[in-house]
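I'd like to go over a predicted model; first the sequence, then the structure.
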Amino acid sequence: MKEDSELVIGGIGFPEFSARGCVQKLIPLETGRYFRTINGKLRYAGQQERKYRTVITCQDKTVPDFHSVKSDQEFQVQCISRLWQRVPREAERDGDSIVCSLKRDPVPGSPLVHQGGKIIIPINVSEKNVSIPIISGNVFITYRPLLRMHLINFETTYHEWDLTWGWKMLLDEV
């Protein structure tokens, strides 16, 4: 599958020609609730760290091996969809560099630093920490997250005359 797509889901078999041109949505899961106090102030009760649901769809010549998946199986998903994170102005400095901690583990080799629509290099990535040269202005880091997820549901479709398969999977972050 590596030749077909950047999408990698450990534990699911992907035959050749089963994952070209995938589309992935990352959807924040509701992990808390907003409520009003007796004084009318809006408050939030729940986890501060956001969890994600993902929907991945694809049309290709074959489909992944969904039928070998156990209902309680956990997967490590190397997402194709990217997260964006602003580098705070008060980021920690290390000599001639700014160090920013990513909110999620990145897929190795995926972090990129953007400023003014341009990619800035060199960057140094160590686990969740990204070191970049000190620059002014709005700076963003984008990366493909590495998420631990459970398969909630899947479906497959087949177009008889075109001889093509389609598939869709729904996963929730652990």
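Great, that's in hand. Residues are numbered from 1 along each chain as shown.

contacts and neighbour counts: CA atoms only from here.
OK.

what about the residue lying closest to residue 36 once chain neighbours are set aside, how many neighbours?
Of all residues not flanking residue 36 in the chain, residue 42 sits nearest, at 4.6 Å (C-alpha to C-alpha, 6 or more residues apart in numbering). By other C-alpha atoms under 10 Å, 10 other residues sit near residue 42.

in terms of helices and strands, where is residue 59?
Assigned by DSSP states H and E, residue 59 falls within strand 52-60.

so how far is the longest strand belonging to the chain from its chain's centroid?
Scanning the chain for the longest strand, with DSSP state E as the assignment, gives strand 146-159. Centre-to-centre, strand 146-159 and its host chain are 15 Å apart (C-alpha atoms, centre = their mean, to the nearest Å).

below is an additional structure, to be compared with the one above:
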Amino acid sequence: MDTNTLMRTLDGTLTCTTLYGHKYRSAITGQDRMPMALEGLTRGKSLWIDSLVHFTCPLTPQQETQHLSRTPVPGSVCLHTPEETVTLHERGADVSFSEHDVPEDSFLSYRPRLLMAVTNITITANEWQHTEEWQLDLEEI
């Protein structure tokens, strides 16, 4: 049975087969006249990837700390309140913002740094345009 599949039980209840500790997949693509540096890059190789997508965490009023599910990219953690956005200094996945007031409708955002494994590499060369297109498929370890 695949994970993240929606299924109905015999009594008609919709359930999801998601496993605890969800892992992410990503695809990085590019096109250039110079070839991608693929020396030593093979399926199964581990890479640290700084995500472009921000994760967000809702906050409760007067909350002072938050444990993030992934390690953040340095300098990417921001506290968003209705009045302002403040970049926070974090130490790993634990973020403290006790010196800031946290009103209602506040949230935290950050870009996660993910340890991922290469699952596939695709390269397509266009001889007439002298370009190479490539795609790197990754899955979180």
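Thanks, I have it. Keep in mind the model is a prediction, meaning the values are calculated, not measured.

next, the TM-score between them, please.
The TM-score (TM-score structural alignment, normalised by the length of the second structure) is 0.76; 138 aligned residues with a C-alpha RMSD of 2.7 Å.

circling back: how far off strand 146-159 does the strand holding residue 59 of the first structure point, in degrees?
40 degrees (axes from the mean of the first three to the mean of the last three C-alpha atoms, to 10 degrees).

give the equivalent position in the second structure for residue 31 of the first structure.
Residue correspondence to the second structure (TM-score structural alignment): residue 31 of the first structure is matched to residue 3.

and that match, how far is that from residue 30 of the second structure?
Computed as C-alpha to C-alpha, to the nearest Å, the residue 3 of the second structure to residue 30 of the second structure distance reads 29 Å.

mean per-residue distance, the longest strand of the first structure versus the second structure.
Compared with the second structure after fitting, strand 146-159 of the first structure has a mean deviation of 1.9 Å; criterion: mean C-alpha distance after the TM-score superposition for the first structure.

okay, the closest residue to residue 164 of the first structure other than its chain neighbours and residue 131 of the first structure: tell me how far apart.
In this structure, residue 164 of the first structure finds its nearest non-sequential neighbour in residue 61, 5.0 Å apart by C-alpha to C-alpha, 6+ apart. To residue 131 of the first structure, residue 61 of the first structure is 42 Å away according to C-alpha to C-alpha.

tell me which of the two has more neighbours.
Legend: neighbour count by other C-alpha under 10 Å for residue 61 of the first structure and residue 131, higher for residue 131 (20 against 17).

counterpart of the more buried one in the second structure?
Applying TM-score structural alignment, one finds that residue 131 of the first structure aligns to residue 96 in the second structure.

wait, that match sits on residue 62?
No - look at residue 96 of the second structure against residue 62 with C-alpha atoms under 8 Å: they stay out of range, at 11.9 Å.

which strands and helices sit next to the strand holding residue 59 of the first structure?
Counting contacts by 3 or more C-alpha pairs under 8 Å, 6 or more residues apart in numbering; DSSP states H and E, strand 52-60 of the first structure is packed against strand 23-28, strand 164-173.

go with 10 Å
Applying 3 or more C-alpha pairs under 10 Å, 6 or more residues apart in numbering; DSSP states H and E, one finds that strand 52-60 of the first structure contacts strand 23-28, strand 146-159, strand 164-173.

relative to the second structure, what is the average displacement of the last one?
Meaning strand 164-173 of the first structure. Mean deviation for strand 164-173 of the first structure: 1.7 Å (mean C-alpha distance after the TM-score superposition for the first structure).

name the residues of that strand that are buried.
Residues of strand 164-173 of the first structure classed as buried by neighbour count (16 or more other C-alpha atoms under 10 Å): 165-173.

related to what we said a few turns ago, can you lay out the helices and strands packed on strand 52-60 of the first structure as a markdown table showing distance to residue 104 of the first structure?
Converted to a markdown table, those look like this (distance: least, C-alpha to C-alpha, whole Å):
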| stretch | distance to residue 104 of the first structure |
| --- | --- |
| strand 23-28 | 13 |
| strand 146-159 | 7 |
| strand 164-173 | 12 |
